[in-house]
Each structure stands twice: as C-alpha cells, then as structure tokens.
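Student: Turn this into a structure:
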Amino acid sequence: MVDYMTSGAGGFQVVQEELHGAVRELPNQAKVLDDTRQALVARQVPASAFANVDASAQAGAAHARTVEDNARALAASRAELDRIISEMRGTAATVRDWDKAKADQQVAQGADRIQAGGDGSAGDGSAGRPTPAMLNEANRQKVADARDQERQVLDELRQGMSLHHQGSEADRARAIADSEQRIQVYDHLLAGDAKILRFDPAGDGRIVTAVGELNADTRNVAVFMPGADNSMNTYPYQEEMARTFVDRGDAAGGITSVVWMDGSFPPVRDPGSLRPLHLDGLMLTSAEQLGADVRQFVNTELRPMVGADTRVSVIAHSYAGAALGFADRAGLNADAAYYLAVPGIGIPDPANLSNDYGTVRYATVAPNDPVGLFQGGWFHGASPADIPGVVVLDAGRDRENNVVSMWDVHNSMYDPGSESWVNVYNVITNWPDVTATP
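Tutor: A predicted model of the protein is given here:
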C-alpha cells in the first residue's frame, strides 16, 4: 500500500501525485467490488442441483451460506472503501485549497511590495511589483491543481456518479467531452512556454498569457482580445494564432503577444439546442465589463512590466470590438487600438472615442464579411469606420491574393500571410507604410 502522507521534521508531507492518483483510481476498485458481488450472487447454484440426500442437502446449504457470507463481506468492503474514498477526497480538496492559498499569497506578497521602493525598472520586480516570472510560477501551480480537480470530475462523470452535471445521457456525453478538452488545455499550458499572468478555472475559465518577453527591452506588445464563443477550451487556438506574430517579429522587429481572455466571451449559439442564436452574443451583456477589465490590465499591470518606449497595440476581433470601444473611451494607454472585423464599438457616438494617450485607431472589415450587416446598428454601437481619424485597412484576400468566401472570411483575419494578417502585423510594429508587406 502506498503511503500518501509521510512524516517529516515539519509534520506531515503529502505526496500529492499519489494522493490525487488514488482519488482517481479508488472508484474503479469500488466498481470491481460491485461487479464481483453481483457475479457471485447471480451465479448461485440452485437447490435442485443437489440430490435429495442428506449429505447433498447439507452441501447445498453450506454453499448458500458461503455465497451469503462472501456477498456480505464484499458489501462491507465496499462500504469501507466508500468511507476511504470520501476521506481521501476531503484530504485532496484540503491540499488543493492549501496550494491555491499559497499561490495566491505569493502573488499578493509581490503586489504588496509595490510600496517597498526600488528603482522602478520595468518588469524587474525591483519596484515591488510581481514580475511575469513570479506570476507564471504561481499560476502554473494553480493550473496543476485545476488539472487534478478536473481529472476527478471527469472520473465521476464517466462513472455516472457526478454531481457536477445532471441531465440526459447526451448532456453527460457533452460534459465528458468538455472535461476531457479542459484537461488537454491544462496539459498544453503546463507543457508550453507561454507565461501565465492570470488564471481562474471557474466557469468557462479565465486566462491571460504572454508569448515572448515582457521587460524594459520589449519593443512591441500585441494584446489580442478574441470574439464571442471563446472560453478556456479555445485558448490553444488563440495562443497558436498569437505565436504567428511572435515568430515573424523575432526575425524582423521583436513582438511579444499577450492573449487576453480574462472575462466572459458569450456564446453565439447554444450547444445542443435548436435555438440558433444566443442573445448574449448579440447584445453588450459582457462587453462593458470586459472593456473595464482590459483597460485596467493594460494601464496598471502591463505598462509597468515594459519600457516607456514599448509600443502597445490592443487588437479586438468581432464581439470584443465593443469591449475595446468602452476601454478606449475610458482611457486606454495603448499606442494603437485595432477594431478587427467588429460589429460595432459599443458606444453610439464615435466622436466620444478620445483619450489622453494619443491612441491611433485602426479598423478592418472585409467587403463580404456578414458582420458588416451589424455595423452602425443598435446592437453593438457605432461602426469603427465612423471614428474620427480612423485608419481603415483592407481585408478579405488570402496569402495567394484570392478572395476569401463570405462563409470563411470573418474567422480568417489571422490566417498567416493573408491581407488582414499583414495589416495586423504592420500595426503592431508601426511599419512606416502600414498597408505594405514588411
């Protein structure tokens, strides 16, 4: 038997991987006990199998008692195992809570040191601010803990004993697929090199990562805000997209990409429902809060990590354009605000879109993008093309200069080498002719 808790000089130490592994495995052993008991009871030898003689009758009675005693022993073992599983789950939950509190404390300690002085060099921690490396270390522990917890949820779902989902078998199958995908995302995060600046697994999940370095020498930072229908489970695609700019920037200008998904990006469609549209994806239910949150991140967290001359661009795709509009109006400390294939800027009057940071606004919508039908309507606010002084850039052609179909164009804005991808890259690096290929 494995010792999941070992004594040490400081008390007891928990071997966490073995502990969480046992919590996942023991329910399988409980099922083995159930199956054995059911097989034992189901295969009792009928009384007619014994001849009508005294010795045979005694043998039959002994056999029945043996089956009954063994079945009772298996039931008792199952009850004891259930008790052990319950206690171990409690222990595992306590360990997770303790680790989470420790990780939160590490981040808080870094934040508390802001008042401690230092020379204030961007991103080096000397001003008491938690550095990207500090945040990454603490949040990776949170991801590992969340993965352990999600594995337990998945095991319970598979065994049909989960309290996390109540519904039809089809609903349960979707919940299993969603849980499996979430675990794959956590594996991806822990195996990758993206710096995890923020992480919260609750609900659809929230995450902010940086691909590349954030320090005083960073030349260009691109903050990417995705559109509707995004959650923790779609994060790997967003990271892959952001890396295409980092890979090109390493060769010609230096780019760090930030994937900002620290909020609710509402669904446009309801999974498993005949209703084709979800109103949250059409209205501004989440956009105003997203705008406030991304503004706070850029102004108070990102800017202190980089140099005074670092160029910061915020690129919002689709639904996120409304969030960017709210942030921009409130005062977003960005050199560039890019409204990429957005249905609107959130606010009704583009003349109110001004701040004290000299932000240059850019806008792109392909001529055949259906999202253009929503621009200027009452759902998402004014069209970005109506912003005073906006630089309107082209989109709609792939890397071979072919026109992208109306069915694909909206989600092709970040296809490497495409017309829109080149324009995004040029805005990030402030290429002298922003419409030219670098």
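Student: contacts and neighbour counts: CA atoms only from here.
Tutor: OK.
Student: ok, residues contacting stretch 226-244?
Tutor: Stretch 226-244 has contacts (CA atoms under 8 Å, 6 or more residues apart in numbering) with 178, 181-182, 185, 188, 201, 204-207, 211, 224, 257-261, 264-269, 281, 316-321, 414-416.
Student: Which members of the residues you listed occur in helices, if any?
Tutor: Counting by DSSP state H, the contacts of stretch 226-244 place 178, 181, 182, 185, 188, 281, 320, 321 in helices.
Student: Longest helix in this protein, please.
Tutor: Counting residues, the longest helix found in the chain (DSSP H) is helix 54-112.
Student: Show me where this structure has its helices.
Tutor: Taking DSSP H, the helices of the chain run over residues 16-42, 54-112, 132-158, 169-191, 235-252, 279-282, 287-296, 303-305, 320-331, 419-429.
Student: To compare against the first, here's the next sequence to fold:
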Amino acid sequence: MSAELHGALALAGAADREAAARLGELTTAAVSGWVSIPPAWRPSPGAGPAEVGRWWAGLTPAERRWLIGHEPARVGRLDGVPVTARDQANRLLLAGRREELAARRRRLLAPLPPGPAELARVARLAQVEAALHGLDALGRRLAAPQAPRAYLLGLDPAGDGRVVMALGNPDRAGAVLTYVPGMTADLADAPGELGRAARVLDRCAALGPGEETAAVLWLDYDAPDFLPEAARSRQAEDAGPALHRFQEGLRASHEGPPARQTVLGHSYGSVVVGMTARDHGLSADALVFVGSPGVGVEHAGELRMLPGQVWASTAPDDVIRLARPPEELARRAVLAATPLGPAAAALGGHELWFGRDPSDPGFGGRRFPSGRYGHTGYWEPGNPALDGMAQIVLGR
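Tutor: Model prediction:
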C-alpha cells in the first residue's frame, strides 16, 4: 500500500507542477511586462511533426505566447507541438466554436412550410442541438478540476463535428492509448466515447498504480452515419493521413524516453486503424481491434507491426460477426436450406466485410477474451475485455 500511495503522490505532484507551469506561461507577460513577439518564420504546410517539433523547441517563450494568442487555430491542430500549447490554443477557440454551432441552430429555428424540406430541417435541428449538448459536456470536462486533467487537441464543429481530446498528458505519460471510435461517432457522441477511453485509463490505474498513463479520443474523421457508408472503405482511407500524422506528432512532442503507444479501433474505427497501418504506417507499439468487421488485410503481418503486437477481441454475441461479404452470405443462405446449415453456422467463417477476421487464429494476431456484452459492451465493468485492453496499454 505504501508503494501505491507513493506513486499516487508522485503523479499528483507532477500534475500540480504542470498546472503551475501552464499558469505561469499564460500570465508571465501580464505580471512581468514581457511582450509577445511574432516568430520570424513558420514551418511549411507539408512539414512533418518531427520538423514542427524542432521548430517549436527553437522558439522563444515570447514567440510561443504570440502564436498561441494570435494564431490559435494554427497551433491548436499542429501535430508535433506540445500538448499543453495545443490545449491552450484550442481553449481560446472553444467559445467561438460553440458560437458556430449556436449560429447554425438559430438559422434552423425558422420553420418552413410542411413538406420534405421541413422534415429535413427538424432532423438537422435535432442533430445540431445534440452536438451543442455534446460540446457543452466536453466543456464541463475541460473545466473540471478532477484528475486526470483533460487536454483539448482539436475541435471542429463543421458537419457532424470532430474532436481530439486527451485525459492525462500524452507528452509525459509512459503509456498512451489512442482510441478511434466507429460508425455514427460524432460531436454529440464524443462525451460517451471519451468515457470509454476513461474506463480503460481507470483500469490502467488499478492494474499499474504509480504508472502514468494517458488516453486520447481521436475522432478526427468523418465516421459513417449509415450502413451503406459503413460498407465502403472510403472514409477509413480518407482518415489515414491524419491519424498517421497524429501518432507521429505524439512521438515528436513526447518528453523523455518514448512512451508505449497503443492505437485501438472499435467497429469501423478498426477499419480506420488497420488501413492507416497498412497504407501509411502507424507510430505505435501495439494495435488493438475490438468488434471489428475486418481491418483491410488478410494477415497481421501486413500491418507493419512487430510480431505479437496486434491484438483483437470479438464478443460471442457481437452482431459484427454477421458483417460478411455478399458471396459468403449467399453461401450461408444456400446451406441454411440443407442439413449442413446448422454445422456451417457453428463453424462460422474467416472472411468479414473488410478482410479476414482479426480475432481468427489464422489472422496471425493475438486474441484476448470478451464476455457476452454485444457490440458496444467491451468497456462494461466486469467485461474481461476491459482489463485486456488496459493490460495491452501497459505492455503486459
């Protein structure tokens, strides 16, 4: 118990020092009379996160203050800039982002004559109000004093809305989880998705007391809203460059020895993670797929990861097991009318909609167990999958 208490006190002390440093950085100019000055140059739009990190490290405190105060939109989304600076910049933008959503809501409040246009307006108004509710919930979490501290690393209310938020400081943690949610995830759902990341973080704290961990909700892509969209890979492929850069940015801005980085994809989010690893590579020490309809490859070796660092779990009652290609569904339909039907259903199949089932032994990954909690229950208390995810994040 004394070791656990010592570890908890050490983490609390580090958080207090960081909070004091952040407050000092924001208030030094006002207290001491220092001025902020614009930097002489900025990295090109195509600069990689490592180059961005070197540029930021070479700036003076006055130049950094100027950039955060005058160009928060640039700083807030620049992979390779330290998490604390991105958070400061995005918090400056938060009220304006909310006003964008509120303005959309005001425009939608004007009723239209009865008909399809009015039905569409009502549906869109409900979506915007839900997004506002979600954004307000995120704002309350950002303002909350409880540990772990929340960091806002990206926010865009356009369309369905996008957000990147961390619990705990990824630049300082020894283990970092990036969680990519799946179909229908948007700004309205973000508080619930952040709660899933928080549950993994809680289990990490219980299983590894004294080990500093952080979890990031990465919802910086246009997740499919309907099944016809989710049956295509376009949105996953479009997300690849941004997820690749984000992970590279975590490496570039991390303090001290490299963290153990784990990227976890749920449902369509696993397609995003798999195709990003396949097409661009992912700066990660482990990949985790839960409730996956396939990840775009036939074997774990195609994901550019070290052997033994690709993990998967699919609950026995997860409906994603039915996400099979048309030819497989047709074969099963034919077999269902024969005496072989029950046996074929029991044997299942290897192929899912986006390739071989990553939880199948032939995929070449490693499996961890899940209870019978359906497609969205991997984070339920008592589900062994939750401890499995936490153990992978911790490198156990």
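Student: In strands only, show me the contacts of stretch 226-244 of the first structure.
Tutor: Residues from the contacts of stretch 226-244 of the first structure lying in strands, with DSSP state E as the criterion: 206, 207, 211, 224, 257, 258, 259, 260, 261, 316, 317.
Student: Could you check how far the corresponding residue of the second structure for the fourth one is from residue 190 of the second structure?
Tutor: I take that to be residue 224 of the first structure. Under the alignment (TM-score structural alignment), residue 224 of the first structure maps onto residue 179 of the second structure. When distance is defined by CA to CA, to the nearest Å, residue 179 of the second structure is 12 Å away from residue 190 of the second structure.
Student: Centre of the chain to the longest helix of the first structure, how far?
Tutor: Taking CA atoms, centre = their mean, to the nearest Å, one finds the center of helix 54-112 of the first structure at 32 Å from the center of the full chain.
Student: how far off helix 16-42 does it point, in degrees?
Tutor: For helix 54-112 of the first structure against helix 16-42, the angle by axes from the mean of the first three to the mean of the last three CA atoms, to 10 degrees is 160 degrees.
Student: Surely residue 53 of the second structure and residue 80 touch.
Tutor: Yes. Counting by CA atoms under 8 Å, residue 53 of the second structure touches residue 80, with 4.6 Å between them.
Student: Return every residue with contacts to both of the two.
Tutor: Taking CA under 8 Å, 6+ apart as the criterion, residue 53 of the second structure and residue 80 both touch 249, 252, 253.
Student: Tell me how far residue 153 of the second structure lies from residue 118 of the second structure.
Tutor: From residue 153 of the second structure over to residue 118 of the second structure the distance is 36 Å, taken as CA to CA.
Student: neighbour-wise, which of those two wins?
Tutor: The residue with more neighbours, out of residue 153 of the second structure and residue 118, is residue 153; 27 against 15, by other CA atoms under 10 Å.
Student: Quick check: the aligned residue for that one in the first structure?
Tutor: By TM-score structural alignment, residue 153 of the second structure lines up with residue 197 in the first structure.
Student: and what of residue 216 of the second structure?
Tutor: Checking TM-score structural alignment: residue 216 of the second structure goes with residue 258.
Student: Name the nearest residue to residue 264 of the first structure, sequence neighbours excluded.
Tutor: Leaving aside its chain neighbours, residue 264 of the first structure sits nearest to residue 286 (6.3 Å; criterion: CA to CA, 6 or more residues apart in numbering).
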